[in-house]
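Asker: below are the sequence and a predicted model for it; my questions follow.
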Amino acid sequence: MTTLTTKEIQKIEEYYYWVGFKSWIPFPKELNEKLFEVYGEEPVPYSWTEQDIYEGSRKIIFDYFRNHSK
């Protein structure tokens, strides 16, 4: 059973900071809420893999900053 936690969000924030997206940190509350809404609980009867969460959250994060940076 894999879900996204506050600690995992902090790791993701650190990753984006160190790869050059320093202006994205800390993630806005609205973005955190969206990530938890999608990956905070298992989608019964299915389950998330770490890869599902990584790829899905990456897409959500890039979409968020693409749409809110203008």
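Answerer: Arrived safely, thanks for sending.
Asker: going forward, measure contacts and count neighbours with C-alpha atoms only.
Answerer: Fine.
Asker: okay, now Glu14: neighbour count?
Answerer: Using other Cα atoms under 10 Å, Glu14 has 15 neighbouring residues.
Asker: distance of it relative to Lys7?
Answerer: Distance, Glu14 to Lys7, using Cα to Cα, to the nearest Å: 11 Å.
Asker: same question for Tyr54.
Answerer: 14 Å.
Asker: A further structure is provided below for comparison with the first:
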Amino acid sequence: MTAARRYHRAHRHLDVLQTYEDATGYPLGRWLATQRTRPITSPTSVPLPSPLPLPSRVRGWRVRRVCRW
């Protein structure tokens, strides 16, 4: 993560070739490619917040249905 921050600070992007290694020899290109292809998972122990209820009126305006599908 530190190598990616350094690269981004210097180049303003993270479009790194897969074969790129930084000055310390860290394979930043391979690490970024792995991060991009790794499936995103969320921990099951952390409860997700419940959605807020939608009010029928917001500051005096009526909430109307815009799309009629």
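Answerer: Sure thing, it's come through. Bear in mind that the values here come from a model prediction, so they are computed numbers and not experimental data.
Asker: overlay the chains and give the TM-score.
Answerer: After superposition, the two chains reach a TM-score (TM-score structural alignment, normalised by the length of the second structure) of 0.26; 33 aligned residues with a Cα RMSD of 4.1 Å.
Asker: more neighbours: Tyr54 and Lys7 of the first structure, which one.
Answerer: Tyr54 (13 against 9).
Asker: what sits against Ile60 of the first structure?
Answerer: Leu35 (Cα atoms under 8 Å, 6 or more residues apart in numbering).
Asker: any buried residues in the host helix or strand of it, and which?
Answerer: If you go by DSSP states H and E, Ile60 of the first structure is part of helix 50-68. Across helix 50-68 of the first structure, burial judged by 16 or more other Cα atoms under 10 Å covers 53, 57, 61.
Asker: and these, which is closest to Glu37 of the first structure?
Answerer: Of all the buried residues of helix 50-68 of the first structure, Glu37 of the first structure sits closest to Ser57, with 11.0 Å by Cα to Cα.
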